[in-house]
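# turn this into a structure:
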Amino acid sequence: MSDALPARRRRRWWPWLLLLLALLLVGVWTLPASLAYRLIADRLQDVAAAGLSGTLWEGRASSLLVKGRDWGQLDWRLQRWPLLQGRTEVTATLKGTGLDLNGQIDRAADRALQLRQVAGQLDAAWLGPALGLPLFIPTGQIELALPL
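Okay, the predicted model is just below:
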């Protein structure tokens, strides 16, 4: 009879473990974008986001700053299942002054980034700082269509 009591106690913790796992799963599934950003903000050296809404999986930043320059509004959708394979797949749309881009960003387990299906347009002036020619100010529109 003394062996029956420990077995009964062992069975009692199973419902609590299942409840804890369910709560953890719901917490991750509905994780607010603002909380997720706070958890990783220190690793994003030159990138800052403001006006976050939605969840980690599907959300929006009303302002994305890269090295102090405002790139505009970022909308994203993070795919859940590739994460189980160590990959990150994000579909993103970036809309700002003179900038309207969308596409898919993939990051493999080896941390290599790949841009796919990038399309949109941007003012040529966005290239000015990248060219490093202070007297040269590009003008016009650049149309992008990378169907890779």
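
# can we go C-alpha only for contacts and neighbour counts from here?
OK.

# show me where this protein has its helices.
Ranges of helices in the chain, per DSSP state H, are 4-29, 33-40, 128-131.

# so which of the ones you listed gets nearest Ile137?
helix 128-131 (5.7 Å; CA to CA).

# deepest in the core, which of the helices of the chain is it.
Mean neighbours per residue, mean count of other CA atoms under 10 Å, is largest over the helices of the chain for helix 33-40, with a mean of 14.

# I have a second one here; can you model it like the first so I can compare?
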Amino acid sequence: MRLLKGFLVLVVLALIVGGIVLWTLPADVAYRYGTSYLGPVVLTGVRGTVWDGHADGVSVLGRDLGELDWHAQKAALLTGTFVTDLRVKGADIDAAGVATRTPRGTYSVRDLRFRVPAEILAPALDLGNLRLLGVISGTVTEATLSGAVLSSATGNARWTEAGVSGDAEARFSDILADFAAQPDGGIGGAVHDDGTGELAVDGTFRANVGTFDAQATLSARNGDPQVAETLRHIGELQTDGSTRLIVHGQMLKVL
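Below you'll find the predicted structure:
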């Protein structure tokens, strides 16, 4: 009986010590042992604890995104699920949301708000000497990744202060997009202008890990001469004066 009591005391002490260690586990130690779960994500300057931490730098496929802060939810671990509030902030990128990893190895995000310069998409769109102006912001309402397959996703985005410079100079009204997961594991949606400017846009797009495909009809609303001149440098001119834009690009160029 005494042996059993002694064993129980040791177990309780071990749990207490283990809990203290886990509660105060340094973030850099956790990162060293958990890099295999992060794939192409690399952190530098990691400090704090596994629950509340900071990284001076976070990069994906070699592209530096900025600083990272996280605040993990301890109660969720009782079910084997890791849930954390993330914030990435760089010189031109700002994103924040809730990320979850389940015991089955699926990853998901919800209420992910993002803001990036429109120019970040230029390499994938291959627009020659045209430079994209303005900012793209939006929300990923929810997205779930099972293995390498995007099983669900919904969200929207808005390109504000939209415009181009380079071979042509023009400013447009806001461009809107709604997107969702596709049966092939990629993402797709529709894009259109908000109806207030001189550029009319109506198109669709699809993207996956490797490629980006889009097609759109662009036209000068009310025959605006500046927009019409810009459209001469974009896509294939149609008989009605509009431009048919077909893009096949590499998503990896964005990173």
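
# where does the TM-score land?
Scored against TM-score structural alignment, normalised by the length of the first structure, the superposed chains reach a TM-score of 0.81; 141 aligned residues with a CA RMSD of 2.2 Å.

# any chance of CSV for the helices of the first structure, columns distance to Pro138 of the first structure?
Shown next, in CSV, are these (distance: least, CA to CA, whole Å):
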stretch, distance to Pro138 of the first structure
helix 4-29, 44
helix 33-40, 34
helix 128-131, 6
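
# relative to Arg60 of the first structure, which of those is closest?
Here helix 33-40 is closest among the helices of the first structure (CA to CA), at 8.0 Å.

# could you check the angle the closest one makes with helix 4-29?
100 degrees (axes from the mean of the first three to the mean of the last three CA atoms, to 10 degrees).

# need the contact partners of helix 33-40 of the first structure.
Applying CA atoms under 8 Å, 6 or more residues apart in numbering, the contact partners of helix 33-40 of the first structure are 52-57, 59-60.

# at 6 Å instead, please
52-56 (CA atoms under 6 Å, 6 or more residues apart in numbering).

# between these, which is closest to Ala124 of the first structure?
Nearest to Ala124 of the first structure among the contacts of helix 33-40 of the first structure, with distances taken as CA to CA, is Leu52, at 28.3 Å.

# show me what the closest one aligns to in the second structure.
Alignment note (TM-score structural alignment): Leu52 of the first structure maps to Val46 of the second structure.

# could you tell me where the helix or strand containing Phe179 of the second structure falls in the first structure?
For Phe179 of the second structure, the enclosing helix or strand under DSSP states H and E is strand 175-181. With TM-score structural alignment applied, strand 175-181 of the second structure matches no range in the first structure.

# and for stretch 71-84 of the second structure?
Residue span in the first structure matched to stretch 71-84 of the second structure, by TM-score structural alignment: 77-90.

# stretch 206-216 of the second structure now?
Going by TM-score structural alignment: stretch 206-216 of the second structure matches no residues.

# got a list of contacts for that stretch?
186-188, 202-205, 245-251.

# go through it and flag the buried ones.
206-208, 212-216 (16 or more other CA atoms under 10 Å).

# same deal with stretch 83-102 of the second structure?
Here stretch 83-102 of the second structure shows 83-89, 93-101 as buried, counting by 16+ other CA under 10 Å.

# so how far is Ile16 of the second structure from the aligned residue in the second structure for Trp29 of the first structure?
Using TM-score structural alignment as the criterion, Trp29 of the first structure maps onto Trp23 of the second structure. Trp23 of the second structure sits at a distance of 10 Å from Ile16 of the second structure (criterion: CA to CA, to the nearest Å).

# now do Ala170 of the second structure
From Ala170 of the second structure over to Ile16 of the second structure (counting by CA to CA), the distance is 65 Å.

# what does Thr139 of the second structure give?
From Thr139 of the second structure to Ile16 of the second structure the distance is 41 Å (CA to CA).

# one more: Pro123 of the second structure?
In terms of CA to CA, Pro123 of the second structure sits 53 Å off from Ile16 of the second structure.

# do the same with Ala190 of the second structure
Taking CA to CA, one finds Ala190 of the second structure at 54 Å from Ile16 of the second structure.

# before we move on, back to that, helices and strands around the very next helix or strand once past the strand holding Phe179 of the second structure, which ones?
Using DSSP H and E, the helix or strand that follows strand 175-181 of the second structure towards the C-terminus is strand 187-193. Helices and strands touching strand 187-193 of the second structure, by 3 or more CA pairs under 6 Å, 6 or more residues apart in numbering; DSSP states H and E, are strand 175-181, strand 199-207.

# no more questions from me, cheers.
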